[in-house]
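S.K.: what shape does this take:
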Amino acid sequence: MARLVYFAWVRERIGKGEEEIALPASVRTGADLIAHLKTLGEEYAHALEHGDVIRIAIDQEHVEHDEPIAGAREIALFPPMTGG
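M.R.: Below is the predicted model:
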């Protein structure tokens, strides 16, 4: 099981702040995760429609989309940060 945490408008569009889901073996990277989540329903597809701008953190450390997610205790997805 993977613990997923959603922030800001990703959370609002999916409709929940976190969840635990079983991931198929084919989900190996952050990009794979986003692609898989998009198949789980309209709210996921809407929240992640621009998956390339979604930021990913594994165990509270920012990572690139091609980073492996194996062994992660927590995976967070959030939109790009703005501000100054």
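
S.K.: going forward, measure contacts between C-alpha atoms and count neighbours the same way
M.R.: OK.

S.K.: give the residue farthest from the middle of this protein.
M.R.: G84 (24.6 Å; Cα atoms, centre = their mean).

S.K.: just name whatever secondary elements the top helix by length along the chain is in contact with.
M.R.: Counting by DSSP state H, the longest helix found in the chain is helix 30-38. In terms of contacts (3 or more Cα pairs under 8 Å, 6 or more residues apart in numbering; DSSP states H and E), helix 30-38 is packed against helix 42-47.

S.K.: and for comparison, fold this next one:
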Amino acid sequence: MPRLVFMGRLEDIAGTGELVVSAGPLERILAALDPALAVQLLGEKVRMALNGRLITDMGGISLGEGDELAFLPPVSGG
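M.R.: Below is the predicted model of the structure:
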């Protein structure tokens, strides 16, 4: 089963560090999540990494068996 991994503040919003989901198109997977979480995951500054590789275009993403999609919020610090 594919997994969604939430980092930083997104983990707080999701209430968990990762979530196992059914395989399929990313749009369908996000539509099945809590709407408040889905909105945060689609934020302009949130980056995604599919199986450890940063992706810039979420169009056409379909998660399959064993895939991991990590959501990476912007980091601040100094």
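
S.K.: need the TM-score between these chains.
M.R.: Put the two chains on top of each other and the TM-score (TM-score structural alignment, normalised by the length of the second structure) is 0.68; 76 aligned residues with a Cα RMSD of 2.8 Å.

S.K.: where exactly do the strands run in the second structure?
M.R.: Along the second structure, counting by DSSP state E, strands occupy 3-6, 18-20, 24-25, 47-50, 53-55, 62-63, 68-72.

S.K.: now the ones you listed as TSV including mean neighbour count and distance to D34 of the second structure?
M.R.: Formatted as TSV, the strands of the second structure follow (neighbours: other Cα atoms under 10 Å; distance: least, Cα to Cα, whole Å):
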stretch	mean neighbour count	distance to D34 of the second structure
strand 3-6	20	13
strand 18-20	14	12
strand 24-25	14	17
strand 47-50	18	18
strand 53-55	12	23
strand 62-63	18	19
strand 68-72	22	15
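
S.K.: okay if I get those strands as TSV plus distance to A32 of the second structure?
M.R.: What follows is those, written out as TSV (distance: least, Cα to Cα, whole Å):
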stretch	distance to A32 of the second structure
strand 3-6	13
strand 18-20	12
strand 24-25	11
strand 47-50	18
strand 53-55	22
strand 62-63	14
strand 68-72	16
